[in-house]
Each structure stands twice: as structure tokens, then as C-alpha cells.
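*Asks:* Could you work out the structure for the sequence below:
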Amino acid sequence: MIFKVPSHLRNKNLTAYEPKVVSIGPYHHGKPQFEFMEKQKRRALDNFAKRSGVTIQAYTDEMRKVVGKLKSSYADLDLVRWNDDDEFIKLMILDGCFFIEFLSGRARAFNRHYPDNDPVFGPRGHAINDIAVRQDLLMVENQLPYLAVQTLWLTVPEGRQKPDVGAISQWVASDIMEKDAGFHMLDTHMEELLQIDKRSIHDKEPGKLCASELYQFNVYFRKAESYNKLHFNITTGVLTLPIITINERTVSTYLNMVARASTRESSTAAIFIIYTRLMGTLVQSTKDVRLLQSHGIIINQLSNREAVLEVIQDIAKGTISSDVIVRSNDLSYISIIEGLDKFCKLRTIRLRKTLYVWFTNLTETHFKTPWSGLSLIAAITLLALTVIQTVYAILSLSRQH
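*Replies:* Alright, predicted model coming up:
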């Protein structure tokens, strides 16, 4: 399902969930700032239809067969505005063709279908617009069901020119035909980012710790390149965490991923919710930001650490209340935090035991009688005075020179 962002999330950051360059789907369709890209969508449709040899009417007829499923994919669809199926079908075809044409634009073989000076689909135009468009395509309200893409894809006859599927494979899963009707690009992005194993079990959520407190117990932090490397070694005390890059662009992406995860029941959504909550727990102050930044886990591309702290806390607060944690590939977040708790408790017990043994030896060896205790105190006092006298002599000598 494709939802609108809940108001309690939107009010925290009004611009994070608004597309900037192109609207996809019905929620932001028709806004004046997207007029330029609407014209590009029509060009994309013409080019796609010309290469495929399929008439627009044929695409319309095929899309009409699934229009009910497509409409039901949008949980907050304005049924009054989109009462006309023909208008909704036209939107799905336009946006679907733009989706395929633009995301295929990285392939050199594909770019030859457009002039080099094309403002959007040519090599230079695509390079200029690539980041901004892909950013908009990761907005939770700016999604197109893969069912629409699938319908366009299957309507093209075998042997006709199709854009290279490999060029869009990073966004369109190889099993696109098997996805549910409401599955979309942000879902794919989250699954690939988190690399979730669908076989999962659930555990109860553990307690909370922060990074700087863990560091005081000799927990060391190591960066990981992917989420499936998340791990805590209770023997060595090394907590391996995936890298998180915080800049103006990724802030919006993370917030939209949280909004999507909050409205979806899946292992991907659950593990992302727990991950963001874990980061919110670990990062409670700028001291925690500085610590994780020094270990290369947080990449800060904002103006200051206070801004990073605010972003991580906002992302964590956006997660829905949940009492479950997903285990994937024999890894669970509860096992990590319980491991941290156990490690810290063991460190505390060891320290107390060491102090107890030291104090016991001290009393048994040096405090068996009052005179032995006084002798020890006198020896310590004499040693302290000797050290002070030596330091004073060195300072006096340095002043003379």
C-alpha cells in the first residue's frame, strides 16, 4: 500500500516528504511546480510507444484490466478527484513510461534513443537530473505500484526494443512479476539497503544504552559497509555498526523510509524500525555523535554535531511503537543489546571482584595490627612527599634556565 505521511510525522519536517522535481502517482499530481516534468512524461510515453510498436490505446486497454488493483494500492486516494478510471489510467501510463525511460537512462545503449542535448533523457540531461529525480522517487507519497510498470512491460511484444532491464534492476526487483500490487520503488530500496532474509522470528525488545556509556565499559566500535554486518562480539567487546551518512539529501530519504516502515507489516519494515530505534538509543548527545563519528560510523555532512543529533533523534522518534524485534540470518537486535548489557555487567562484576580482592589483600597483609597499618600510611605519605619535592625541584630548575 502507498500511504500519505501521517500528520504527526509531516509536522516535524514539512519539506522532507514533498517531491521537488517530479510527481509520481496521484498524491502530488497537477501541482504547478511539476509542469516541466509533465511535458517530459508525454515525450517519454511517445518514445516508449514508438519503440515498442504498441499503440497507446493498447496500453490503455491492458491497464484497464488492473485499474481496480492500482487504485486500491493508494490507501489515501481522493476517490472524488480520481473517480474517472480513464484519467487514472492515463496517469499510470504516463508515470510508468517516465519511470522506465528515466531509470533506464544510465545505459549508454538506451541513451541513443534521445538526442545528446535532450534536457532530461539525453546523457547530459540525465546526469544533471539524476540525483534530484531519484531522490523524489524515494518519497513515500511519490510512488508508483510496480503493477503499473509490469503491465506496460508485458504489453511490449517479444523481440521489440525494450530498455535494458539491467539498467533499472537496482530499483525494479528481478522478481517484479511476483510482487504484490502495492509494492513500489521505496520498498525495493529498503529491502536492498537492509538485505533482509524473509525467514524471521520475533523477540521482545531489550533495554537501552548509549554509545558513550558503552565506551566507558570498554565497548569498542567498528564500522561496517552493510547492514548484514551488524554484530556484537561479547568476547572482544567490539560492536560493529553499519555506516550512516547524514546530509541534507539522506535526511529526507531516511524520514520517508521511516514513514513507509510505519505503515507496512514486513520483516524489512520491522528491522528498519528497530535499527533506527537502536541508533536513537545509542546517540543521545553530541558526545555520542563525536564518538561514532571518530570511528567512521557516522559520516557528518551537516554543519555541526547538534544537527546530526537532531536528525537521528527525529528519525528514531518517527518509528511506531513496537514490542517485537526481527531476527534475520541468526542476527537479532535483541541479541546485540542483551550482549551489550551482559558485557557491561561482566565488566562491573570483574571490577568489583578486582577491588574486593585488592582490598582484602591490603587489609590482610598491611592491617593485621594497628602498627602495620600506620607503617603503610607513613610509607605512602613519605612517597607522596618525595614525588612532590622532586617535581618542585624540576620546576625550580626550569625557571632558572
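*Asks:* use CA for all of it now, contacts and neighbours both
*Replies:* Noted.
*Asks:* spatially speaking, which residue is in the middle of the chain?
*Replies:* Y254 (5.0 Å; CA atoms, centre = their mean).
*Asks:* Mind checking what secondary structure I320 has?
*Replies:* Under DSSP: H, G, I helix; E, B strand; the rest coil, I320 falls in the coil class.
*Asks:* Was I right to think it contacts I273?
*Replies:* Yes - the pair I320 / I273 is scored as a contact, 7.5 Å apart, by CA atoms under 8 Å.
*Asks:* Doesn't the residue nearest to the centre of the chain lie inside a helix?
*Replies:* Yes - counting by three-state DSSP, Y254 falls inside a helix.
*Asks:* Now do the nearest residue to it once chain neighbours are set aside against K179, distance only.
*Replies:* Once flanking residues are discounted, Y254 sits nearest to I315: 6.9 Å by CA to CA, 6 or more residues apart in numbering. Taking CA to CA, to the nearest Å as the measure, I315 and K179 are separated by 28 Å.
*Asks:* The stretch 51-200 of the chain: strands as residue ranges?
*Replies:* Remark: strands assigned in the stretch 51-200 of the chain by DSSP state E, counting those that start in this stretch are 200-204.
*Asks:* need the contact list for K162.
*Replies:* Neighbour list for K162: R51, S52, V156 [criterion: CA atoms under 8 Å, 6 or more residues apart in numbering].
*Asks:* Next, the buried residues of the lengthiest helix in the chain.
*Replies:* Counting residues, the longest helix found in the chain (DSSP state H) is helix 333-366. Buried positions in helix 333-366, judged by neighbour count with 16 or more other CA atoms under 10 Å: Y333, I334, S335, I336, I337, E338, G339, L340, D341, F343, C344, H366.
*Asks:* One more, please, to line up against the first structure:
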Amino acid sequence: MTSSSCDIEKGCVEFEHGLSSFQEESFTIFKVPHRLREVNEKAYEPNVISIGPYHYRKPHLARMEDFKKRWFEKFVKKPHLGIDQFREAIRPLEEKIRNCYEQPLPPGLEAKANFVDMMVYDGCFAVQLLQNGHLNDFIKHGRHVLNEIQYDLLFLENQLPFFVLLELYRMIKPNPEPQRHICELVAFALKFFERRPLYLPKNTSIRHLLHLVHTTSNPSHLGTQVEVENKKKEENLQSSRNWMPSATELEDAGIHFSGVSIQNMQNQEQGEKNKFEITFDNATKELKIPTLEVDDSTEREFRNYMVHEQFLPLGVPTYFVDYVIFMDELINTGKDVELLRKSKIIDNWLGNDEAVTKMFNKLGDSIYYIREDFHYKNIVIQVNNHCEIKCNIWKWMAKLKKDYFNTPWSPISFLAAFVLLVLTIVQTIFSLLSYYH
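*Replies:* The predicted structure is shown next:
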């Protein structure tokens, strides 16, 4: 058995521990709301490939349509299983699949034959890509293409219902154990998107690939437990401030920033790299934030996860939205980004700090969230209570150090000035005594 096969087998075993039954519920694959699309339309538009009906036959995605059909002929079609067999499998599901999308669909998909063919070719392409990758097939299109497809498959408007992918996978790779189909496909998908194939809630209902990958982004049980314990400690504390000061203001107040390399992070229960594990040590006044690499794809990645969270039921955590709101509070100017970059919290690949500032300041535009359920509410309370303590000795010491002891000669200058002041006072006292004598 190859290393890759061993990984998938291990992933299946781990996944089965967290999956008691596959739930097929009624759901909708939503379009991006207008209020969000007008902020940055390109962030929701696939660059290379269309999957599903929303971007069907758009001109800039056209060249991949023939590629999907060639892939079907090369990897899927068998002597005893051709396109007609796949069409027969999808036809009974057509109405159910249509109901998963907002109407109306693009012209051309009113015809049942076109809709079914689109599902077959798009679905088989996605399944084969998740299962094997076939990197060499993309080289002639440019080395960036596979990378772009990886992002495109996680766009909200570029999704197929997971039950469609599952049905096609059953045909491509027959297995007498139905449960194995689910766990194998999930393991392949998470491996393709570079996520560990475990930690999914029991009775998981997988809607589509974006939903699946989003689920694995949740902070670990360990992090949640720490948050609960801290919340109990702080439940009687109140802050008059609703939000935090910026990073540079917090530094002036004596709060230290520390980046944590997510490459080295290993949650004891999850073993997954997680950008959301933010902690604040009230004793040392240290705010620890996992390092975030900010590059050209960061904004579109965050935006698609965030818009997905806009349609989650009430009570379901929205970690991407809450993280962006938290970071937006810390970042007001390029100076804030500079501080976070020097603290190894932000790894800036955009070229300048102002670009990162602009990105975070716009990410939260037109995003709805519930303040009472804010994931980092406890940290905000602790930080604000620290900043509001009267005669804050930390703030005074931090400002003194920053303004007067920022060079090796500063303490000497301060000491000399202090000695001079003392001598002046002593001289004045002796002068007065001499006068009265």
C-alpha cells in the first residue's frame, strides 16, 4: 500500500469515529448577496473553472469545459460504464438537485439534458481531482492552474451538493460498504485541501465541499475549554468599552504581542493548524495570535468562508467573521500592521503594510454578526478592563520606556538630568538656609 493510500485509510478510520450517520437534509447553495458582491465582486468569481450552474458557460471559464469532458473519457469512462449510465444515475435526482440552487438558473440549463450533463461532467471532474490530483494534466495550462482550481472549488457559488459527488463516487469506485464511500470521499477531499481528515461532529450533515472544509476549521476542543474557563473567571467583569483599542494603543497600555507559528502548533486533541487559537494572558499581559500569511489569495479565501457563515443557522459559531472583526479592531493604520508584523503575527506578502490595513478594514463591510456570540468577547473584556484601570502603572511604565528609554543612552541622560535636578534642589535649600542664617 502506498503512503497516500495509508493516509487515506487512516483518515477513513479517524473519520468513522466522528461520523455515526450521513445526514441528507434540505439546504440551499446560496448566491453571494448584492451588498457583499458590490464590495469586491472579483473575490467571489472563479478564475479557472466553473462547477455547478451559477457560473455556467461564462466566457473566461470556457476552455475548461472541453478539459472536463476529456478527463471523463480518460479517467472515468470504462468499457461497461459510459456517459449514459451516469446520466441515468443523476436523472432521478434532478429535481432534488435543482432545489438546492437559487432560481432562476442561467439560460441553457432549463433543459433537463443540459442540467444533467453539467452535473455529470462537473461532478466526475471534482471527484477525480479530489481522489488523484493528476498534476501533470495541468502543467500545459500553467503551473498556477491547479492552485487556482483549489481555490475555485471553495467558492460559495462554485459548489455541487455533496450527495451528487457521493453518488458519482459510488459509480466510479464501487464498494459493498456504503459507509466507506462517505469516509473515503471526505478523506480525499480534506487531503486535497490540505486539512487533516478528522474532527467532524457526530451526525455530520455535509452540504458541499466548502461546508466540509469550513467545519474542520473550528478551533480545537482544548481551545474551546480554555475559552469556557476564562469566561467563568471574567463573568463578573464589565467593561464600558464595546471594542478594543488598536494594536499600537494596546502596546502603549503595556500589552505585549506575540506571534505563534501555526506550522509548529499541535493541538493536543485535534493536531490541526488553526489561525483562530487567540489567547490573552492576564498575568503577563501578553496577547498571542497565530501567524497569518497574507498574500493575494487571502482576501478571497476569507470572503467566501465569511459569506458561507452568513447563511449558517443562529447559534452556529462564525469563526471567520469573528476573527476578521477582531483583527480589524487591532488594525487601524499601517503602524498597527507594522507592529503585528514585527511581532510575527502577520507575515506580509502584499508588499506594504497599508495594503494589509486596507484589506482588513474592508473585509468586515456589510457583514452581519451577533455581538453577544462573538467568539473573542472574553478577550475583549479582559483587554479593556486592563486598559481602563485608573492610574495604570503598566501604561505609565510602557510609555516611559518607549518615549525616554528607547536608546542605550536614554537611561544615562535620564539619570544625569535627575542628578542635576537633585543638586539644584539641594543648592537652593542651602542658599535659603544661608540667607536666613
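*Asks:* sorry, back to before: which one of I315 and K179 of the first structure is surrounded by more residues?
*Replies:* Taking neighbours as other CA atoms under 10 Å, I315 of the first structure and K179 compare with I315 leading, 24 against 15.
*Asks:* Can you tell me what that one aligns to in the second structure?
*Replies:* Residue pairing (TM-score structural alignment): I315 of the first structure is matched to L363 of the second structure.
*Asks:* quick one on the thing from earlier: the residue nearest to the centre of the first structure -> the second structure?
*Replies:* Residue pairing (TM-score structural alignment): Y254 of the first structure is matched to F302 of the second structure.
*Asks:* now do T276 of the first structure
*Replies:* With TM-score structural alignment as the criterion, T276 of the first structure matches V324.
*Asks:* I'd assumed F360 was in contact with its match.
*Replies:* Yes - V324 of the second structure is within contact range of F360, at 6.9 Å (criterion: CA under 8 Å).
*Asks:* excluding its backbone neighbours, what's nearest R305 of the first structure?
*Replies:* Leaving aside its sequence neighbours, R305 of the first structure sits nearest to T286 (CA to CA, 6+ apart; 5.8 Å).
*Asks:* Counterpart of that neighbour over in the second structure?
*Replies:* With TM-score structural alignment as the criterion, T286 of the first structure matches G334.
*Asks:* got the contact list for that match?
*Replies:* Residues in contact with G334 of the second structure (CA under 8 Å, 6+ apart) are D353, E354, V356, T357.
*Asks:* In which helix or strand does the last one reside?
*Replies:* By that I understand T357 of the second structure. Assessed by DSSP states H and E, T357 of the second structure sits inside helix 353-363.
*Asks:* who touches that helix?
*Replies:* Under CA under 8 Å, 6+ apart, the answer for helix 353-363 of the second structure is 39, 294, 299, 303, 324, 327-328, 331-335, 337-338, 348, 350.
*Asks:* Identify, from the residues you listed, the entry nearest to F86 of the second structure.
*Replies:* R303 (34.2 Å; CA to CA).
*Asks:* contacting residues for the closest one?
*Replies:* Taking CA under 8 Å, 6+ apart as the test, what R303 of the second structure contacts is A43, Y44, L363.
*Asks:* any idea how far it is from S366 of the second structure?
*Replies:* 11 Å.
*Asks:* Same question for F138 of the second structure.
*Replies:* Taking CA to CA, one finds F138 of the second structure at 37 Å from S366 of the second structure.
*Asks:* what does R170 of the second structure give?
*Replies:* With CA to CA as the criterion, R170 of the second structure and S366 of the second structure are 41 Å apart.
*Asks:* Pull the number of nearby residues for the aligned partner of S72 of the first structure in the second structure.
*Replies:* In the second structure, the residue paired with S72 of the first structure is N99, using TM-score structural alignment. Using other CA under 10 Å, N99 of the second structure has 13 other residues around it.
*Asks:* residues contacting N99 of the second structure?
*Replies:* Counted by CA under 8 Å, 6+ apart, N99 of the second structure has contacts T28.
*Asks:* How about V238 of the first structure?
*Replies:* Here V238 of the first structure is in contact with V219, Y220, F221, R222, F232 (CA under 8 Å, 6+ apart).
*Asks:* Spatially nearest residue to the equivalent of the third one over in the second structure, not counting backbone neighbours?
*Replies:* Just to be clear, that refers to F221 of the first structure. Aligned counterpart of F221 of the first structure in the second structure: F257 (TM-score structural alignment). Nearest non-adjacent residue to F257 of the second structure, counting by CA to CA, 6+ apart: L287, 5.0 Å away.
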